[in-house]
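*Asks:* the sequence and its predicted three-dimensional model are supplied below.
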Amino acid sequence: MGDRRDAHAGAAGGAPAADRPEGLRNVVLVGHSGAGKTTLAEALALAGGAMNRCGRVEEGTTVSDFDEIEHRQQRSVQLSLIPVEWGNIKINLLDTPGYADFVGELRAGLRAADAALFVVSAADGVDGATRMVWEECAAVGMPRAVVVTHLENARADFDEMTAICQRVFGGDDPDAVLPLYLPLYGEEAPDGHTPVAGLIGLLSQRVYDYSSGERVERDPDPEHLPLIEEARNRLIEGIIAESEDETLMDRYLGGAEIDQKTLIEDLERAVARGTFHPVLAAAPPPEGARHGLGTLELLELITGGFPTPAEREAPAVTTPQGAPRPPLECDPDGPLAAEVVKTSSDPYVGRISLVRVFSGMLRPDETVHVSGHGLEDRGHEDHDVDERVGALSSPFGKTQRPVPRAIAGDLVCVAKLTRAETGDTLSAKDDPLLMEPWIMPDPLLPVAIEAHSKADEDKLSQGLARLVAEDPTMCLEQNQDTHQVVLWCLGEAHVDVALERLRGRYGVQVDAVPYRVSLRETFGDKAAGRGRHVKQSGGHGQFAICEIEVEPLPVGSGIEFVDKVVGGAVPRQFIPSVEKGVRAQAAKGVAAGYPVVDIRVTLLDGKAHSVDSSDAAFQTAGALALREAAKDSRIHLLEPVAEVQVLVSDEYVGPVMSDLAGRRGRVLGTEPAGPGRTLVRAEVPEIEIGRYAIDLRSISHGTGRFSRSYARHEPMPPQLAAKLREEQEETR
């Protein structure tokens, strides 16, 4: 690391390529919005020679944010791949959005990567969501390192930020999170701020001065030596503690000098195992310069310390029918097994799939088998089809550079996979496989939409299908009760991006309308009704009279119809007609226009005419009888109640329970859910949790998650029911 030289040969002019998995590194950038992930990715690409033919980063674009929405919103909203070559090693940088609404893109990046760089701002610290992702990575043993950015900020303090990272990320072992370099401060600026001009390597005991825009190596100044010694000793002890050589600690404690080569090799092994997490600093290069602060050191860490794809375990595979298969190995000569980790659309090229190859080799123009789990509740069908692979390419901003193949361990963009969606498996057509799916967050924020015009209505269905195919964290619902088209999203920003893509990418203008929950009506007490449908206007008339009794039933009973007619007052052939009319009216509602449930309707009596009675007449009479009975009964509005489970940090349990109580919720209990976490179980009316996905994020500072499931319908409080009816009358 500190002892390595810049052995890089420029990669300008073509896409980086790798012949063996050992020459690949797949690294995901993780951090909160605004931490500087995209800026860091661009700085690494610049240092790695990702240039256009003019020797500059392409004017008017960045190497990662190429979506028009990202340009307008000034933030990442999707996963981006930035290939960089360094020292004959291809690094696939996966830049993820930091905003919580796009956590699905983050999870796709984690699936495709073998190691993670956690980018934290020295000015803003570590947020709760970043801490949770760190814990998820720790649970699966993913190697991690920390990069501190924004050191140019007047409030930045590298030492304080390192201490925070040790406390938050280190947990019981803070010495597993230690800096490899210390910042070298330059001359004090007129505003009193002292900029960071370089880095001091703790293992190499050398200074790397970036003040000229290039890295210049030299010996440290005498005043640096005490600072280096203290931090270096702690770093060496941390490395030795993770060493597989059990004699190393004894030698070190006995006063032996551990050579730098041994320390670096042990450090790299500990980083690759995910047991040691170095802290580094980075900053973008000055105008016109090629190297930003810490970029070369980061590239050295990635290529030397992060694992190759062959060192990481691949996801489990089965046949599409579920039969187990042997574990995959990252072997270009093995069976083809690849996964679509992201799907996007280009107005000129069409659908583009970002694919991670776990085994075998993917080539253009070959036929592969597409297997998909399907997410029927989110509008995704199962896939089990053969499809021809289009051109393979490696992205750089808006440019796609063609590549001849993608070997095991690599990532590549594939054109024209029209049936494959995010999460689908690509395999040989004569040996189909299906990979174990990764966890997708549930979309819990509903937005009801309507086509803006008749022309938009004609394109809406196709546009929504394409939108949902790109984003498996989105759910499309055609609500049969409210007759609304509902998009379920992860948050407001997710909604904004979805609607903007509908407009800009698919030419569909939609309007967001108030979301309605599926209410019900029921009778509060026993009532009687008489339906009389008698018309005589010349020719064939209509005649039907029926008398019914309605009584409420327990929740969940549905509608029962009982025939107690005696003496043939209603002919047998027309009794089903009365029932049909009653059920049709119940579906339309009798008070506020919501379906009637949980009642028993008893047909007691009626009259018929030998000529004018008919099926249609008795259907009408049955409907009239139910409406008449409703006038003499208290009609209750029933609202759906959801069972809600909230997983939250212990310090936010009180605010969460108070908030649930304010939503007319009933807390059923709490239970521990791991270190520092509590699961709160409650029942809450669904009408009160339409925006809970947003509100919980605010209450818990981004650390809370919840799930919901339908429990039952129960009576709405009379005052709320009355208010709802008034609002409906005003709308009409």
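*Replies:* In hand now; what should we look at?
*Asks:* rest of the way, CA atoms for contacts and neighbours
*Replies:* Fine.
*Asks:* helices of the stretch 401-550 of the chain, start to end?
*Replies:* Taking DSSP state H, counting those that start in this stretch as the criterion, the stretch 401-550 of the chain contains helices spanning 454-470, 492-504.
*Asks:* compare these and give me the one nearest His533.
*Replies:* helix 454-470 (38.9 Å; Cα to Cα).
*Asks:* ok, and what's touching that closest one?
*Replies:* 342-345, 379-380, 421-422, 451, 474-476, 498, 501-502, 506-510 (Cα atoms under 8 Å, 6 or more residues apart in numbering).
*Asks:* again with stretch 437-452
*Replies:* 103-104, 107, 111, 373, 423, 457, 460, 472-475, 484-492, 495, 508-515, 690-694, 707.
*Asks:* distance of the residue lying closest to Arg663 once chain neighbours are set aside relative to Ala625?
*Replies:* If the residues on either side of it in the chain are set aside, Arg663 comes closest to Glu688, at 5.6 Å by Cα to Cα, 6 or more residues apart in numbering. Note on Glu688: its distance to Ala625, by Cα to Cα, to the nearest Å, is 35 Å.
*Asks:* so what's Met161 up against?
*Replies:* Contacts of Met161 (Cα under 8 Å, 6+ apart): Ala122, Gly125, Val148.
*Asks:* how near is the residue of the chain most remote from its centre to Asp612?
*Replies:* What lies farthest from the middle of the chain is Gly538; by Cα atoms, centre = their mean that is 66.9 Å. The spacing between Gly538 and Asp612, counted by Cα to Cα, is 11 Å.
*Asks:* out of Glu688 and Ala625, which sits in the busier spot?
*Replies:* Set side by side, Glu688 and Ala625 show more neighbours around Ala625, with 28 against 16, by other Cα atoms under 10 Å.
*Asks:* now do the SS call for the more buried one.
*Replies:* helix (DSSP: H, G, I helix; E, B strand; the rest coil).
*Asks:* the closest residue to it other than its chain neighbours: neighbour count?
*Replies:* In this structure, Ala625 finds its nearest non-sequential neighbour in Gly531, 3.8 Å apart by Cα to Cα, 6+ apart. By the criterion of other Cα under 10 Å, Gly531 has 24 neighbours.
*Asks:* shouldn't Phe118 be within a strand?
*Replies:* Yes. Judged by three-state DSSP, Phe118 forms part of a strand.
*Asks:* which stretches of the stretch 301-450 of the chain form strands?
*Replies:* 317-318, 337-346, 350-359, 361-362, 367-372, 383-388, 392-396, 399-402, 406-407, 411-415, 425-428, 434-435, 445-451 (DSSP state E, counting those that start in this stretch).
*Asks:* looking at the ones you listed, which is closest to Ala527?
*Replies:* strand 445-451 (36.8 Å).
*Asks:* ok, and here's another one to check against it:
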Amino acid sequence: MGDKTRTSTHPGAAGRAATADRPSSVRNVVLVGHSGSGKTTLVEALALAAGAVNRAGRVEDGTTVSDHDDIEHRQHRSVQLSLVPVTHDGIKINLLDTPGYADFVGELRAGLRAADAALFVVSASDGVDGATRMVWEECAAVGMPRAIVVTHLEAARADFESMTDFCAEAFGRDDPDAVLPLYLPLYGEHGPDGNAPVAGLLGLLSQKIYDYSSGERRELLPDPTQLPRIEEARNRLIEGIIAESEDESLMDRYLAGEEIDVKTLVGDLERAVARGTFHPVLAAAPAPEGSRQGLGTLEILELITGGFPTPAEHELPAVTTPRGRPCPPIGCDPAGPLVAEIVKTSSDPYVGRLSLVRVFSGTLRPDETVHVSGHGRAGRGHEDHDLDERIGTLSSPFGKQQRPLTHAAAGDLVCVAKLTRAETGDTLSDRDNPLLMEGWSMPDPLLPLAIQAHSKADEDKLSQGLARLVAEDPTMRLEQNPSTRQLVLWCLGEAHRDVALERLRSRYGVQVDAVDHKVSLRETFGERATGRGRHVKQSGGHGQYAICEIDVEPLPPGTGIEFVDKVVGGAVPRQFIPSVEKGVRAQAARGLAAGHPLVDVRITLRDGKAHSVDSSDAAFQTAGALALREAAAGARIDLLEPVAAVTVLVPDDYVGPVMSDLSGRRGRVMGTEQTGHGRTLIRAEVPESEIGRYAIDLRSVSHGTGRFSRTYARHEAMPLPLAGKFREREQKVS
């Protein structure tokens, strides 16, 4: 970085997996950016520059480092977190490539958990989307060091300087002078018009040219006519670095006209980057075919090794015992107690189940027994783990290869085979000293997908396939709805849903059909009613005799069902009154007009008749059910729909469209409040039947910047015209 002229070393190439024994020799970096920004291309370029792949960008088996999932090839986009380890200047760099599409934000959060610093990849032709800005703010809130890489400089109308200013505005709200470029691109003779390639970089600190036109970086002295171009940008960069310097005398010396040594500036720059207070902007372009070094790749590798923090510098998550008793903070020490976390679970057709693990403390070795502790997400189908498991082989992924490792020390990332019970988010620790790491936040899946097995053969495999699918992806939730009797897979969006169905089919051999998702409707009486149930049968021997008369009246929402006994004179013997109650409650559970459970009514037993021989428990249960059905036949039955309490967080610019959209869904806006950073929280109540696709529609209305949550509030009466349409639709289906 700056005046450094280091070149790449290649200890991780040629099929050997690099092993890092010290946290100081590891950098864990997550790449963040919107879909199409060029993250995967940049990872491949960095792997090529680091010598991890050959000049054709291939691993020795002919695949590329981005060859991970057949679904990604078919969809032409990343759908999962992938790890690409490379080595530069004796430092192992774990590059974590994350999907840019919002449906796979769970993979992004796993990458953020496993990393110590982030590279935000921004396309010069597309700019910065709202979702990327929100991730930046999340990283800022926890102090994660960040840098920015501008890609697609070869695109028409791409302008690096303008994009840098845009990034300073988008990412540097609090301090725009903390988002500054380290280099300026040098274009061909036609300038940045989209046709001339970017031939090199001009270092603002070193005032040297790094020429990539030959496919290998060459260091040249600039033409004197080029220096005036960088003077303003260089002075601003120096001032920005000095402002973040821990040496308070540096600013006074600079203002007094003293020329600050470049080595001093680079050292202060690296420390400011590692602290997360300065965010350099770099440029990148892929290497020409047959070349080894793409534009800016060595500069990025130098920034990562010199400026990004080691795992030992990153504050680690809190640790407790599995029972919740706090423990002293852990350090990133290979000789310390074992504390590791599963950040991703996947299935390999040849190896089986693979767990991507970040080792925070201690050293993980194959074939040892570890304790597995899990927070448990019962609502999402994940059990609370507290068990021992044997570690399988350790390996380092590279494309479709798994390169064996003898161990994984604190700070490193490794793949662990054959953990049959452990799931994403679980903690691995010493068997004799079990520990549990504080969990990380996962987005709630809010798009329902009702499914059923396509055939009997699929039905036999469905349960196991779904269990494995949900174990791999904690952002999915599996629900067996007792009211609608539907199997519902909750997803984050349409793309997430499509990938889930494809994985069920291709990976687990289960074909399912999507069906319309039903909400849990209820029924209630809209007015008072009476009913008489008569169950009298005589067919030889003991007959059946039971008569009961009831009154039904509606109650306030949420009351449930009340049963009142007002029989006088023993018209219904005392031993049969519970039988009547059991019968009416059973009928209420089955429903009346549309087959939905009956709620919020008071049922009063006021009279009846019995026979000394033929009356029985079963007869009075039947009579009670018949009485309730007769009461319903002569009364108005209201259809109740579930209403959700919805909170929507959006930028202020989208408050109007979002509130209008909620109103169009029969929603009632209950209030708004400012939350800072130009965002507003909207509280509303909306019928659940109107927000089945809200996870998709909100993304469209808010241009990907809105988030929402929902909780059940209550059931309330559906408007009569709409209730009629619902009943007609249900009759057609049945």
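*Replies:* Done, it's in. What you see is a predicted model; the values in this text were computed from it and never measured.
*Asks:* TM-score for these two?
*Replies:* With the length set by TM-score structural alignment, normalised by the length of structure 1, the two chains reach a TM-score of 0.98; 732 aligned residues with a Cα RMSD of 1.5 Å.
*Asks:* how about the corresponding residue of structure 1 for Lys518 of structure 2, what does it touch?
*Replies:* Aligning on TM-score structural alignment places Lys518 of structure 2 opposite Arg516 in structure 1. Arg516 of structure 1 makes contact with Thr482 under the criterion Cα under 8 Å, 6+ apart.
*Asks:* can you give me the distance of Arg516 of structure 1 to Ala337 of structure 1?
*Replies:* 44 Å.
*Asks:* and the residue most central in space within structure 1, what element?
*Replies:* The centroid of structure 1 falls nearest to Gly104 when counting by Cα atoms, centre = their mean (1.8 Å). Element membership for Gly104 of structure 1 (DSSP states H and E) is helix 103-112.
*Asks:* swap in Thr262 of structure 1?
*Replies:* helix 260-273.
*Asks:* what are the contacting residues of that helix?
*Replies:* Helix 260-273 of structure 1 is contacted from outside by 1, 141-145, 203-204, 236, 239-240, 242-244, 276-278, 301, 304-307, using Cα under 8 Å, 6+ apart.
*Asks:* same thing but 10 Å
*Replies:* 1-3, 114-115, 141-145, 176, 203-204, 235-236, 238-245, 248, 274-278, 301-308, 311-312 (Cα atoms under 10 Å, 6 or more residues apart in numbering).
*Asks:* just the buried residues of that helix, please?
*Replies:* Across helix 260-273 of structure 1, burial judged by 16 or more other Cα atoms under 10 Å covers Leu263, Ile264, Glu265, Asp266, Leu267, Glu268, Arg269, Ala270, Val271, Ala272, Arg273.
*Asks:* what range in structure 2 matches it?
*Replies:* Under the criterion TM-score structural alignment, helix 260-273 of structure 1 matches residues 262-275.
*Asks:* that stretch vs structure 1, average distance?
*Replies:* Aligned to structure 1 and superposed, stretch 262-275 of structure 2 gives a mean residue distance of 0.5 Å (mean Cα distance after the TM-score superposition for structure 1).
*Asks:* top strand in structure 2 by residue count?
*Replies:* strand 637-651 (DSSP state E).
*Asks:* counterpart of that strand in structure 1, which residues?
*Replies:* Counting by TM-score structural alignment, strand 637-651 of structure 2 corresponds to 635-649 in structure 1.
*Asks:* cool, stretch 717-728 of structure 2 as well?
*Replies:* Going by TM-score structural alignment: stretch 717-728 of structure 2 matches residues 715-726.
*Asks:* out of the strands of the stretch 301-450 of structure 1, flag the one nearest Arg732 of structure 1.
*Replies:* Per Cα to Cα, nearest to Arg732 of structure 1 of the strands of the stretch 301-450 of structure 1: strand 445-451, 18.2 Å.
*Asks:* from the chain's centre, how far out does the closest one sit?
*Replies:* Distance, stretch centre to chain centre, for strand 445-451 of structure 1: 19 Å (Cα atoms, centre = their mean, to the nearest Å).
*Asks:* what helix or strand does Ser612 of structure 2 sit in?
*Replies:* Using DSSP H and E, no helix or strand contains Ser612 of structure 2.
*Asks:* which position in structure 1 pairs with it?
*Replies:* Using TM-score structural alignment, Ser612 of structure 2 sits opposite Ser610 in structure 1.
*Asks:* Ile682 of structure 2 contacts Val646, correct?
*Replies:* Yes. In this structure Ile682 of structure 2 lies within contact range of Val646 using Cα atoms under 10 Å: 8.0 Å.
*Asks:* who's more crowded, these two?
*Replies:* Val646 (24 against 21).
*Asks:* how about that one, nearest residue that isn't a chain neighbour?
*Replies:* Leaving out its chain neighbours, the residue that sits closest to Val646 of structure 2 by Cα to Cα, 6+ apart is Arg710, at 4.5 Å.
*Asks:* distance of that neighbour from Arg380 of structure 2?
*Replies:* Taking Cα to Cα, one finds Arg710 of structure 2 at 15 Å from Arg380 of structure 2.
*Asks:* so which strand or helix has Ala616 of structure 1?
*Replies:* helix 615-631.
*Asks:* about what we covered before: aligned partner of the residue nearest to the centre of structure 1 in structure 2?
*Replies:* Per TM-score structural alignment, Gly104 of structure 1 is aligned with Gly106.
*Asks:* returning to that earlier point: could you point out the helix or strand that follows the helix holding Thr262 of structure 1?
*Replies:* strand 277-281.
*Asks:* list the buried residues in that next one.
*Replies:* His277, Pro278, Val279, Leu280, Ala281.
*Asks:* how close does the last one sit to Phe118 of structure 1?
*Replies:* This means Ala281 of structure 1. Ala281 of structure 1 is 11 Å from Phe118 of structure 1, by Cα to Cα.
*Asks:* then the second one?
*Replies:* Using Cα to Cα, Pro278 of structure 1 is found at 11 Å from Phe118 of structure 1.
*Asks:* got any residues that touch both of those two?
*Replies:* In contact with both Pro278 of structure 1 and Phe118: Arg144, Ala145, Val146, Val147, using Cα under 10 Å, 6+ apart.
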